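Undergrad: sequence and predicted structure are below.
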Amino acid sequence: MKSQSRVGAWAAMVVGSLYFLIPLAATFEFSLRMRRDATSFDAYRVVLGDPHFQASFGYSMLMAVLTIVVGMMLTVPTAYWVRLRLPKLRPVVEFITLLPLVIPAIVIVFGYLRIYNSSSLLPLTGNERATDVLLVFGYVTLSLPYMYRAVDAGLAAVDVRALTEAAECLGASWSAILFKVIFPNIRSGILSGAFLTFAVVIGEFTLASLLDRPALGPYLQLIGANRAYEPSALAIIAFVITWASMGLIQVFGSARSSARALAGQKP
C-alpha cells in the first residue's frame, strides 16, 4: 500500500514537473532562434541592450524598493501592535490584508483614478512624481497580503511580549523597541516579504499601464505585441528574476534557522 502511494506521489511530481518545464524549455529554445542559421543569444543581447528595457527595468526596481520600504513601515508596526495589544483584532486585520487578493487590480486603479484625478482635492495624477507616489501606494496594496503574512509569521516565531517587557525594563522607548529589538528578530520574515513584494512589483502590468508609467510590465506587453523572439527572451529573464527572489527567500530563511539552532545549542 505504501509503495503504491509512493509511486502515485512520484508520478504526480513527474507529471507536474513536465507540465511546468516543457513550456519553459520550449520558450527558451525559441528565444535562441533569432539567427536563422544557428542558435544564439542575439535576442537576449537585443533586449538587454535596449535603452527602453534598461529604463523600464530601472524604474520598476526603484518602485519595488520604495514599495518594500513603505510596506515594511506599514506592516511591521501594525502586526507587532496587534500581536502585543490587540490579539482579538487579528482576524479582522487578516481579512483586510486579504482584500487585495479578492479585489481585481483594475478595480483598485480605477478607484485611484476616480479619487485622485486632477479635479479632486488631492490630485495625484497631475504630474509624474505624484503619479509615482500613487503607483507605490497601489503596489503596497497589491503586496499587502504577502508582506503582512511574512511579517506575522516572523513575529509568531519570537516571544514578542517577553522581548518588549525586557526592553521596557531597560528603559527603551517604543521606537527603540521597534527598530532595535523587533526588526532584527524578524529579519527573515521581513526579507521573505520583501522578495515576494519584489516579485509582484517587477512584473505588474495593470496599475502601471493605466497610470501611464514606464514600468517593466507595460514594456513586456509592448514588446510582445511587436516582436517575435525578444518576448521569449524577456519571459526567461522575468522567470529567472522571480525564481531568484524565491531562492533568496529560502537562503535567508535557512541561514536564519541555522543561526537559531546554533544559538540554542550553546551552553
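TA: Yes, it's here. Numbers count the residues shown, from 1 in each chain.
Undergrad: C-alpha from now on. contacts and neighbour counts both.
TA: OK.
Undergrad: give the buried residues for the longest helix anywhere in the chain.
TA: Residue-count comparison of every helix in the chain, with assignments taken from DSSP state H, identifies helix 230-265 as the longest. Applying a neighbour-count criterion of 16 or more other C-alpha atoms under 10 Å, the buried positions in helix 230-265 are 230-236, 238, 241-242, 245, 249, 252-253, 256.
Undergrad: what packs against that helix?
TA: helix 2-31, helix 42-49, helix 187-202, helix 216-226 (3 or more C-alpha pairs under 8 Å, 6 or more residues apart in numbering; DSSP states H and E).
Undergrad: reformat these as TSV; add distance to Leu66.
TA: As requested, these are exported to TSV (distance: least, C-alpha to C-alpha, whole Å):
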stretch	distance to Leu66
helix 2-31	31
helix 42-49	24
helix 187-202	10
helix 216-226	16
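Undergrad: give me the nearest residue to Ala153, chain neighbours excluded.
TA: Counting by C-alpha to C-alpha, 6 or more residues apart in numbering, Ala153 lies nearest to Gly189, which is 6.6 Å off, once chain neighbours are set aside.
Undergrad: how far away is that neighbour from Thr141?
TA: Counting by C-alpha to C-alpha, to the nearest Å, the gap between Gly189 and Thr141 amounts to 18 Å.
Undergrad: of those two, who's got more company?
TA: Neighbours per residue (other C-alpha atoms under 10 Å) separate Gly189 from Thr141, with Gly189 holding more: 26 against 20.
Undergrad: enumerate every residue touching that one.
TA: For Gly189, the contacting residues are Ala150, Val151, Asp152, Ala153, Gly154, Leu155, Gly253, by C-alpha atoms under 8 Å, 6 or more residues apart in numbering.
Undergrad: which residues in the stretch 1-150 of the chain form helices?
TA: Ranges of helices in the stretch 1-150 of the chain, per DSSP state H, counting those that start in this stretch, are 2-31, 42-49, 51-84, 90-102, 105-115, 128-156.
Undergrad: check which helices and strands the second one is in contact with.
TA: This points to helix 42-49. Right, helix 42-49 is packed against helix 230-265 by 3+ C-alpha pairs under 8 Å, 6+ apart.
Undergrad: got another, please set it beside the one above:
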Amino acid sequence: MRRASLWSWLWVTLGALYFAVPLIATLEFSLKAERGRYSLTAYRTVLSDAQFLRTFTFSVEIAVVTILVSLLLIVPTVYWVHLRLPQIRPVMEFVAFLPFVLPAVVLVFGLIRIYSRPPIALTNAVWSTNVLLVAAYMGLALPYMYRAVDTGMRAIDVRTLTEAAQSLGAGWPTIIARVIFPNLRTALLSGTFLTFAIVIGEYTIASFLARPMFGPYLANLVRNKAYEPAALSIISFGLTWAMMAGLQWVTQRSPGAAQVTAGPR
C-alpha cells in the first residue's frame, strides 16, 4: 500500500508539473516586456486597451444569453423526455452529440450560406447576426449542457417529485422553476461553466461572422504583439480559475434536494 501511495503521488506530481511548467514559463515571459527587469507593462497595456474591454464584455454578454437560452430550452426538454418519453432518450443523445462530429468551420459556412439571403437574411443586421451567433454557440455547447442536465436528471426521482408537486397543486411552470431547477443546481452550474468557457475562447464562428469577440481579439494580438498575448493568456487563465472557485463555493454552500412546495398553477 505504501508503494502504491508513492506511485500515486509521483504521477500526481508529474501531472501537476506538466500543466504548471508551461504556465510558469508564460507568466515569466509576460513579465519581460521591459529589457533587463520584470515589470507589469504588458498587463497594463492589455488592461488599458479599450478593445480588450469591449471584446471581453461583448463575449460575456453573448455567453450569458447563450447560457440562459440553452437552459430554458434543454432543461424542460430533458425533463419531459425523462418523465414521459424515456424511449427516445437514445435519439436525444445522438442529436446532442452531433456537434462533436461537425467542425465549427463547417457549421459557420452552413449558417452563412443559409441565413445570408432571403427569406431569412440574418447577417444583414447587427442584432440578427448576434442572434445567429448565439444559436451557433448553443449548438457547440449542446453536448456539454445536455450531458450535464441529463446526468443531474438521472440523479433525482423526477416522477416522484412531479407527482408530489402536483398533489400540492403546482402547475407545470411551478414544477420546473421551483422543483426541477433547484434539484439540478450543481449540474446546471457545471454546464454553465463549460458553456461560458466555450463562448469566451471560440474563434472560428466569431471571426467568420465578423463579431467583436474575445477569441478573434486574442488571435489578432498574437500576430502583432509578443508579451501582451502572454499576459492576456495569464489573465484568461486567472478568470477561468476564478469561475471554477466560484462554482466550487456555490456548490458547497448549496443545500441538498429542494423541498417540494405548492405554488400557483
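TA: Received, thanks. All values reported here derive from a predicted model rather than from experimental measurement.
Undergrad: if we can go back for a sec, corresponding residue for the residue nearest to Ala153 of structure 1 in structure 2?
TA: When the two structures are superposed using TM-score structural alignment, Gly189 of structure 1 falls opposite Ala187 in structure 2.
Undergrad: Pro216 of structure 2 versus its match, what's the distance?
TA: Following C-alpha to C-alpha, the distance that separates Ala187 of structure 2 from Pro216 of structure 2 is 30 Å.
Undergrad: and what of Gly171 of structure 2?
TA: From Gly171 of structure 2 across to Pro216 of structure 2, the span is 45 Å (C-alpha to C-alpha).
Undergrad: show me which of the two is the more surrounded one.
TA: Pro216 (21 against 16).
Undergrad: residue in structure 1 matching the more buried one?
TA: Under the alignment (TM-score structural alignment), Pro216 of structure 2 pairs with Pro218 of structure 1.
Undergrad: tell me the contacts of that match?
TA: Pro218 of structure 1 sits in contact with Phe205, Ala208, Ser209, where contact means C-alpha under 8 Å, 6+ apart.
Undergrad: top of those residues by number of neighbours, please.
TA: Ranked by neighbour count under the definition other C-alpha under 10 Å, the contacts of Pro218 of structure 1 are headed by Ala208 with 24 neighbours.
Undergrad: structure 2: which residue goes with that one?
TA: For Ala208 of structure 1, the aligned residue in structure 2 is Ala206 (criterion: TM-score structural alignment).
Undergrad: which SS class is its match?
TA: Using DSSP: H, G, I helix; E, B strand; the rest coil, the three-state assignment for Ala206 of structure 2 comes out as helix.
Undergrad: what about the nearest residue to it once chain neighbours are set aside, distance to Ile180 of structure 2?
TA: Distance criterion C-alpha to C-alpha, 6+ apart; nearest residue to Ala206 of structure 2, sequence neighbours excluded, is Met213 at 6.2 Å. Distance, Met213 of structure 2 to Ile180 of structure 2, by C-alpha to C-alpha: 33 Å.
Undergrad: more neighbours: which of the two?
TA: Legend: neighbour count by other C-alpha under 10 Å for Met213 of structure 2 and Ile180, higher for Met213 (26 against 23).
Undergrad: residues contacting the more buried one?
TA: The neighbours of Met213 of structure 2, taking C-alpha under 8 Å, 6+ apart as the test, are Thr55, Phe56, Phe58, Ser59, Ile200, Tyr203, Ala206.
Undergrad: now these in CSV, with distance to Phe193 of structure 2?
TA: Shown next, in CSV, are the contacts of Met213 of structure 2 (distance: C-alpha to C-alpha, whole Å):
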residue, distance to Phe193 of structure 2
Thr55, 19
Phe56, 16
Phe58, 17
Ser59, 14
Ile200, 11
Tyr203, 18
Ala206, 19
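Undergrad: in those, find the pair that's most separated.
TA: By the measure C-alpha to C-alpha, the contacts of Met213 of structure 2 have their two most distant members at Phe58 and Tyr203, which lie 13.8 Å apart.
Undergrad: which of the contacts of Gly189 of structure 1 show up in structure 2 as well?
TA: Among the contacts of Gly189 of structure 1, the ones still in contact in structure 2 (both residues aligned by TM-score structural alignment, their matches' C-alpha atoms under 8 Å) are Ala150, Val151, Ala153, Gly154.
Undergrad: any of the residues you listed buried? List them.
TA: When neighbours are counted using 16+ other C-alpha under 10 Å, the kept ones among the contacts of Gly189 of structure 1 contain these buried positions: Ala150, Val151, Ala153, Gly154.
Undergrad: please say which position in structure 2 the first one maps to.
TA: Right, Ala150 of structure 1. Under the alignment (TM-score structural alignment), Ala150 of structure 1 pairs with Ala148 of structure 2.
Undergrad: wouldn't that match be in contact with Thr192 here?
TA: No: counting by C-alpha atoms under 8 Å, Ala148 of structure 2 does not reach Thr192; the two are 9.1 Å apart.
Undergrad: what's stretch 116-131 of structure 2 in contact with?
TA: Counting contacts by C-alpha under 8 Å, 6+ apart, the residues outside stretch 116-131 of structure 2 that touch it are Ile62, Ile112, Ile114, Tyr115, Leu132, Leu209, Arg211.
Undergrad: closest to Ile175 of structure 2 among these?
TA: In terms of C-alpha to C-alpha, no member of the contacts of stretch 116-131 of structure 2 lies closer to Ile175 of structure 2 than Ile62, at 28.2 Å.
Undergrad: just give the closest residue to that closest one, not the sequence neighbours.
TA: Distance criterion C-alpha to C-alpha, 6+ apart; nearest residue to Ile62 of structure 2, sequence neighbours excluded, is Val134 at 6.5 Å.
Undergrad: and that neighbour, what's its match in structure 1?
TA: Alignment note (TM-score structural alignment): Val134 of structure 2 maps to Val136 of structure 1.
Undergrad: gap between Val81 of structure 2 and Glu93 of structure 2?
TA: For Val81 of structure 2, the distance to Glu93 of structure 2 (C-alpha to C-alpha) stands at 11 Å.
Undergrad: what do you get for Ser116 of structure 2?
TA: Taken as C-alpha to C-alpha, the spacing of Ser116 of structure 2 relative to Glu93 of structure 2 amounts to 30 Å.
Undergrad: so what's the most centrally placed residue in structure 1 up against?
TA: In structure 1, the C-alpha closest to the average C-alpha coordinate belongs to Thr197, at a distance of 1.7 Å (C-alpha atoms, centre = their mean). Taking C-alpha under 8 Å, 6+ apart as the definition of contact, the neighbours of Thr197 of structure 1 are Ala64, Thr67, Ile68, Ser143, Tyr146, Met147.
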